[in-house]
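[1] I'd like to go over a predicted model; first the sequence, then the structure.
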Amino acid sequence: MVRPLRSMPGLAVQGDGRHEVARALPEETPVAIVMDGSTVAVMMTTPGDLEDFALGFALTEGLISSRSEVADFEIVEHAAGIEARFWLTGDRSAALKARRRAMLGPVGCGLCGIDSLEQALRPVPLVGASALRIAAGEVARATDALRALQPLHDQTRAVHAAGFLRPGAGVVLAREDVGRHNALDKLIGAMARAGTDPRCGAFVLTSRVSVEMVQKTAMAGCPVLIAVSAPTARALRIAEDAGITLAAFARAGGFDLYAHPERITTGASDVA
């Protein structure tokens, strides 16, 4: 299996001169998502937790609706990259054609290669009302808690993470990748494999909140999204329409609260 990081030589240039260094750097590898023999997407990703990534991607992109539709799965390495091969139950050909994407591009762009504007702003499910409530203190501490579950970041300082916050238990699961959307797909896939219900907590991100991050959150059915950085204006509008609570700038003991704030219990009269 391709390693998720490599030690690479370089020169460190400082005020007192320069010296040779060896840095641990995250790897990027093309991973093809293959459904019943047909490649539906190629993503540049960190080659770790690939079954989680492939399953999460298939779920959040609507290629499958549940894990039960996967009859078999295998990871196959090639000289040029890695194939994540799904064999599906039933006939999913029509659905795959409708959602077909060819996405070979930089990891910073989760929408590279889509073939229509409609695909970029595809409708997402409504996350329904729930009894979920998360204390403001847990939201404020969420990104710090996630930070403690990022071993690849500790070694490279070059990857994003996505975690799952369960009220009263903290961040109970995390996944890392050079791409923020890949990290979220890995998390969603890991939760699906473990039978963890996304409706019972919040996703926590080390990144900004783009449109695709909200789309994936809605597809997973998670009602709360917490991020260390800002949302885009369109991402915020989609979160509002999808029924998702969005907490941004969650760091240094505070956060900004947008869209459906009723799930965060702060005791402030203007939030309830």
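    Cool, the structure landed.

[2] going by C-alpha atoms from here, please, whenever you check contacts or count neighbours.
    OK.

[3] how long is stretch 218-226 end to end?
    End-to-end distance of stretch 218-226 (C-alpha to C-alpha, to the nearest Å): 13 Å.

[4] same check on stretch 93-113?
    First-to-last distance for stretch 93-113 - C-alpha to C-alpha - comes to 20 Å.

[5] if you count neighbours, what's buried in that stretch?
    Under the neighbour-count criterion of 16 or more other C-alpha atoms under 10 Å, stretch 93-113 has 96, 100, 101, 102, 103, 104, 107, 110, 111, 112 buried.

[6] included below, for side-by-side comparison, is a second structure:
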Amino acid sequence: MSNPAAVDQAFRRVAAEGAVTDVTRAIANEMPIAIECNGIAYAVLMASPDAIEDLAYGFALGERLIDGTDDIRGIDLHPVATGIVARLTLARRVADRIGARVRHRSSDASCGLCGVETLDQALRPLPPAARWDGEDDAVFRAYHALCELQPLNAATGAVHGAAACARDGTIGLVREDVGRHNAFDKLIGAMLRSGQGWDGGFALLTSRCSYELVEKAVLAGCPMLATISAPTQLAVTRAAEAGLALRTLVRGDALLAT
């Protein structure tokens, strides 16, 4: 796969006093990533063009198309003129889920949340979250370590990071992407593909805490979700319903616990 996650771009730098200079800097690459499941076009994501296999696995789990890696029988990546197509082959056991979810997604796209059935689908019940019994010191330890583990953001200043942290706050795995959802999907997918569990640890994300991230965390079996920005009300509500521990507005010296 030849598409880099960052590319060099020429700019004119204009200073406040009026001086203009030519500069070149790295900027984050972003392109359409099409997800196909058993030959059916399912979704198009705007994402950084790296770790696409991880992205597809994590996305499929978050969409409840699969329950684990055994439900994916194969994945093929196909570069096209406008982006990348990721073609997933799902097991027969879960194949019926594809059509049902495609119909739901089409309904959402055409008219938004338009009726009781659609609203029920948008906020489907979540399974009970794994229990987290760690200490908040671990969150601060991970927060201070994460910056040095985000090379793409260091180069571009334009991407989110998602980190899998051990119970003591040691960071074991990081994925980056222009989209916060994509970064988390990549992290979850990488863990699925490698057989890595949370083992009482938690996820730390460089983003606000939206309800979609809460749902992804619960479905991935993550015991606790920490984010550096604030949560939405729906995120707090959904986390409480599932029993997911949240730590938000994480800074070097304080955080919000729910």
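    Happy to help now that I have it. Just so it is clear, the structure is predicted and the values come from calculations on it, not from any experiment.

[7] follow-up on the earlier one: in helices only, show me the buried residues of stretch 93-113 of structure 1.
    residue 96 (DSSP state H).

[8] mind picking the two most distant members of the buried residues of stretch 93-113 of structure 1?
    Among those, the pair separated by the greatest distance (C-alpha to C-alpha) is 96 and 107, at 22.7 Å.

[9] hmm, residue 153 of structure 2 is touching residue 162, no?
    No - the criterion here is C-alpha atoms under 8 Å, and residue 153 of structure 2 misses it with residue 162 at 11.6 Å.

[10] okay, the two: which has more neighbours?
    Neighbour count, other C-alpha atoms under 10 Å: between residue 153 of structure 2 and residue 162, residue 162 has more, with 28 against 21.

[11] does the counterpart of that one in structure 1 lie in a helix or a strand, and which?
    In structure 1, residue 162 of structure 2 lines up with residue 162, judged by TM-score structural alignment. If you go by DSSP states H and E, residue 162 of structure 1 is part of strand 160-166.

[12] same thing with residue 86 of structure 1?
    Per DSSP H and E: residue 86 of structure 1 is located in strand 82-88.

[13] likewise residue 66 of structure 2?
    Counting by DSSP H and E, no helix or strand carries residue 66 of structure 2.

[14] that one matches what in structure 1?
    Checking TM-score structural alignment: residue 66 of structure 2 goes with residue 64.

[15] likewise residue 253 of structure 2?
    Residue 253 of structure 2 maps onto residue 253 in structure 1, by TM-score structural alignment.

[16] SS state for the residue nearest to the match of residue 66 of structure 2 when sequence neighbours are not counted?
    The shortest distance from residue 64 of structure 1 to any non-neighbouring residue, by C-alpha to C-alpha, 6 or more residues apart in numbering, is to residue 58 (5.7 Å). Secondary structure, DSSP: H, G, I helix; E, B strand; the rest coil: residue 58 of structure 1 is helix.

[17] what number of residues lie near residue 58 of structure 1?
    Neighbourhood size, residue 58 of structure 1 [other C-alpha under 10 Å]: 23.

[18] likewise residue 176 of structure 1?
    Residues within reach of residue 176 of structure 1, counting by other C-alpha under 10 Å, total 28.

[19] could I get the contacting residues of the equivalent of it over in structure 2?
    With the correspondence set by TM-score structural alignment, residue 176 of structure 1 lines up against residue 176 in structure 2. Residue 176 of structure 2 is in contact with 150, 152, 153, 159, 160, 161, 162, 183, 186, counting by C-alpha atoms under 8 Å, 6 or more residues apart in numbering.

[20] tell me the one among those residues nearest to residue 200 of structure 2.
    Distances from residue 200 of structure 2 to the contacts of residue 176 of structure 2, taken by C-alpha to C-alpha, are shortest for residue 162, at 16.8 Å.

[21] centre-most residue in structure 1?
    In structure 1, the residue lying closest to the centroid (C-alpha atoms, centre = their mean) is residue 184, at 1.2 Å.

[22] chain neighbours aside, what residue packs nearest to that residue?
    Spatial nearest neighbour of residue 184 of structure 1, chain neighbours left out: residue 162 (5.2 Å); criterion: C-alpha to C-alpha, 6+ apart.

[23] residue contacts, that neighbour?
    146, 174, 175, 176, 180, 183, 184, 187, 203, 204, 205, 206.

[24] compare these and tell me which is most surrounded.
    In those, the most neighbours by other C-alpha under 10 Å go to residue 184, 31 neighbours.

[25] looking at this, that one is in a helix?
    Yes - in this structure, residue 184 of structure 1 lies within a helix as judged by three-state DSSP.

[26] the strand holding residue 162 of structure 1 vs structure 2, mean deviation?
    Compared with structure 2 after fitting, strand 160-166 of structure 1 deviates on average by 0.5 Å (mean C-alpha distance after the TM-score superposition for structure 1).

[27] quick check: angle from whichever helix or strand comes after that strand to strand 160-166?
    Remark: after strand 160-166 of structure 1, the chain's next helix or strand is strand 170-177, criterion DSSP H and E. Here strand 170-177 of structure 1 runs at an angle of 160 degrees relative to strand 160-166 (axes from the mean of the first three to the mean of the last three C-alpha atoms, to 10 degrees).
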